[in-house]
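*Asks:* can you look at this prediction? I've put the sequence above it.
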Amino acid sequence: MLRAIGFLLFSLLPSLCLAQSCSFTATNMSFGAVDTLGGSPVSSTATISINCTGALLTSPRILICPGIGAGSGGASSAAARQMKNGTNSLNYQLYADSGHSLIWGSNNWPYPALPPVFATNLNILGFVNTSTTLYGSVFGGQGAAAPGSFVSNFTTADTYFIYRYSSDTSCATPSGTLAGVSFAVNANVAANCLVSVANVDFGTRGVLSANVDATGSVTATCTAGTTYAISLSGGVANAAPTARKMAKGAETVTYGLYKDTNRSQPWGDATTAGSTVAGTGTGTGQVLTVYGRVPPQTTPTPGTYTDTVVVTLTY
C-alpha cells in the first residue's frame, strides 16, 4: 500500500518597510512681460511636487507645512515680496489660492502669514506622488520700476518645508522633518509710455487786433528712466508750428504752439529741428504745458474755428 505523504511549508517573510520621508521640487514662476504702467496685476503659477514614502499596507496621513520666505529679493512689507534688477525693485506676492486672498508665508520669516496646511495619505504600497499650485501676482501701477529683467531666487534656506505623520490640521507650531526646494520668480519689465492731452481753447474773441494767448497740456507717463520725445503735428493744414490754421469752412485763423511761456520756441514735429520736447520718465505723469498764441490778423466772419493736432510720443 502506498501512502501519500504531504509536507506543510511554513515560512516567515519580514514585512517590507520603507523609510518615512518626503522630498519636494518646484518649477520656476515666470510672469513674462509686465506692463507696470497699467493698473491691472499680472498673474502666474508654479507647481510644487511632493514625493513621500512610508510603511507598506498602511495609509498614514502626512501633514506638510510648506513655508516660503522672502527670497533673495526680500519683501517690502507683509503684503509685498520683491524681485530685483540691481537696486530697482518690482513688488509681487505669492498666494496659496487662485483668488489671491491667502498669502503663502513661512514659520521662519518676520511676517504674520504662515504656510498653508497641506495633507496627503500614502497609498497601500507606501508612497504618494502629488502636487500643489503656487499662485503669484505682480501688482499694477509700478511705473517707477525701470525696464529690465527682475528676479528673486529661492533656495532651501528660504523654503522651510516641515512634514510629519500626523492628524494635526495646523501649521502654527510645526514640528517634524525639515526639507526645502529651490526655484526662481522672474519678470521682464518693458519700456512703455502713455500720453494724455488737455485742449488749447482760445475762447470767444472779437476783433483779432492783439495777441490772444491760451494754454493746454500734454501729460507723459513713462517707465522710470525711459527717454522720450513729443512732437505736435502741423494740424489739418499741415502748416509750420507758428502758422497752423483753425478753420471754419474756407476761412481760417492763424495760430502757433510753443514750448515756452514767452512764445519764442515753436513746438512742432521731428521735421523741424529742435521743435520737439524731450524728457525722461519717472513712472508718474509729467505735465508739459503747450503755449498757444493767435497773433493779430485780419478777422474772419464770426463762428467757431477749430483745428486737430496729433500728439506723437516716441520712446
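*Replies:* Yes, it's here. Numbering: from 1, shown residues only.
*Asks:* from now on I want contacts and neighbour counts done on CA atoms only, so please keep to that.
*Replies:* OK.
*Asks:* show me the contacts for Tyr315.
*Replies:* Going by C-alpha atoms under 8 Å, 6 or more residues apart in numbering, Tyr315 touches 192-193, 226-229.
*Asks:* try it against this one:
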Amino acid sequence: MKRFLLPLMCLFVLFLASGTASAADQLKCTFDKSGVLEFSMDPLLSRTSEQKMQIDADCSSYVFISVLGFFQQPVRVCMSLDAGTTGSSTTRSMIGPNGKKIGYQLAGGPNKASPYTVGTEVPNEMVLPFNFVRINEWVPSSSSFPIYGSILDTKGIEEGVYTDTVQAKFRYIPVGGFLFPGWFFPPGCSFTGGDTVTATMQVRVQVKPFCALDVSQHIDFGNWQDLDQPRDQQGAVTVNCDASTKYAVKLGWGGQGDVNKTRNMANGNEKISHNLYSDDKRLQPWGDNATTGFLKDQQGEGKRKVIPIYARVPRQATPSPGTYTDNVVVTLEYN
C-alpha cells in the first residue's frame, strides 16, 4: 500500500506548488498603445466622425510546475483615462491653430456606447491557461481595450492639425488560481492593491480645406418668337467653403462652344449663341482662364453663398423653332 500512496502524495504537492508560485510578484503585464487615434474631417462637418483603436494588454504568470490544465490564473486589468491636456470631466479637447479647440469623446463601443469618463476604471479580465505540462516558465495571455473616438458636432473651425495627449492608467492583479478562480474577489475594479502601469495615448485630427458646390439653379431664357433684340436671364451657383479657404469658380464653354469666344445652345445642327458674365451689366465675360476671366480670389465664409451668373443671348438671326440647350461645366477650385 505504501508504494501506491507515495506517488499520489507527490502529485498533490506539485499542484499546490503551482498555485503558490503564481503570487502577485509572479505576474507581469505590458500594454501596447501603438498607433494614434487619428481623425480626418472637413471644417463644415455637421455630424460626428468616429475612429477606433485599441490598447493591447499582454500578461504572463510564472509557473513552477503545472500538469494538464489543473491550474488557471485569472487576471483582472482595469484601465482609466484622464481628461487630456485641456479637457474636463465630461469632454476632452484637441488644440489646434491659434489655440482653437475641437471637442471629442472616448468610449468603449461604437456610437459613444460605454463612455470612458474621467476617473472611472474599466475592468477587463483574462485567464492564463496552463494546458500542458509546464515547468519553470512564463505563461502568456492577452486581451485588449477598444477605444472609439467621436468628434463632437463642430462647424466653421480653422484648417490645421489639432492634437491631444491622454494618460492611460492600468491596474492589474491576479484574482485567483489553482482551484479557486476568484469567486470571492471583489467585482469590477473595487479591489485594492495590484501593480500599476501608465501609458500615453495620442489623439489627432487634421482639418482639411473643404468646399461644396450646388449648380441646381439653371438658366432658362424662356420662350421667344424672334431674336431681334438681346434676351437676358440669370442663374446662380451656390458655394459653401470654410472661412479659411480661398476659392475660384470657372465656367466652361459648353458642348457647342467656340473656346474663348462664345457659347452656343444647339438644336440639331442649328445654334443660338449665348454668353455668361460675372456682372449685371454683362461687361465681364466669365470663362475658365486668364484670357477670358473667371471668378477668383474668393474667401470662404463658412456658410452657403449664392453667386449669380448673368446670361445673355445677343441679337442674332432667328433659327428654326425648337428647344435649344447647352451644358456648361462649373469648376470650383480651392486650397
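*Replies:* That came through, no problem. What you are looking at is a predicted structure, and each value in this text was computed from that prediction instead of being measured.
*Asks:* can you pull the TM-score for these?
*Replies:* TM-score for the superposed chains, counting by TM-score structural alignment, normalised by the length of structure 1: 0.72, backed by 290 aligned residues with a C-alpha RMSD of 3.9 Å.
*Asks:* re the thing from before, filter the contacts of Tyr315 of structure 1 down to the ones in strands?
*Replies:* Of the contacts of Tyr315 of structure 1, the ones assigned to strands by DSSP state E are 193, 227-229.
*Asks:* residues of the helix or strand encompassing Ser61 of structure 2 that come out buried?
*Replies:* Taking DSSP states H and E as the criterion, Ser61 of structure 2 maps to strand 50-66. For strand 50-66 of structure 2, a neighbour-count test (16 or more other C-alpha atoms under 10 Å) marks 50, 52-66 as buried.
*Asks:* skipping adjacent residues, who's closest to the most centrally placed residue in structure 1 in space?
*Replies:* The centroid of structure 1 falls nearest to Val138 when counting by C-alpha atoms, centre = their mean (3.7 Å). Setting aside the residues directly before and after it, Val138 of structure 1 is nearest to Tyr92 in space (C-alpha to C-alpha, 6 or more residues apart in numbering), at 4.2 Å.
*Asks:* check which helix or strand covers that neighbour.
*Replies:* Taking DSSP H and E as the definition, Tyr92 of structure 1 sits inside strand 88-95.
*Asks:* so how much does the helix or strand following that strand differ from structure 2 once superposed?
*Replies:* Remark: after strand 88-95 of structure 1, the chain's next helix or strand is strand 118-121, criterion DSSP H and E. Following superposition, strand 118-121 of structure 1 is found to deviate from structure 2 by 2.4 Å on average (mean C-alpha distance after the TM-score superposition for structure 1).
*Asks:* tilt between the helix or strand that contains Pro74 of structure 2 and strand 50-66?
*Replies:* Assigned by DSSP H and E, Pro74 of structure 2 belongs to strand 71-81. Relative orientation of strand 71-81 of structure 2 and strand 50-66, computed by axes from the mean of the first three to the mean of the last three C-alpha atoms, to 10 degrees: 150 degrees.
*Asks:* tell me what strand 71-81 of structure 2 is packed against?
*Replies:* Based on contacts counted as 3 or more C-alpha pairs under 8 Å, 6 or more residues apart in numbering; DSSP states H and E, the elements that strand 71-81 of structure 2 packs against are helix 2-21, strand 122-130, strand 160-174.
*Asks:* and of these, who's closest to Ala311 of structure 2?
*Replies:* strand 160-174 (38.9 Å; C-alpha to C-alpha).
*Asks:* other residues contacting the helix or strand just after that closest one?
*Replies:* Using DSSP H and E, the next helix or strand after strand 160-174 of structure 2 towards the C-terminus is strand 195-207. The contact list for strand 195-207 of structure 2 (C-alpha under 8 Å, 6+ apart) reads 30-31, 33, 35-43, 94, 158-173.
*Asks:* and stretch 52-60 of structure 2, by the same measure?
*Replies:* Residues external to stretch 52-60 of structure 2 that are found in contact with it (C-alpha under 8 Å, 6+ apart): 27-37, 128, 138-149.
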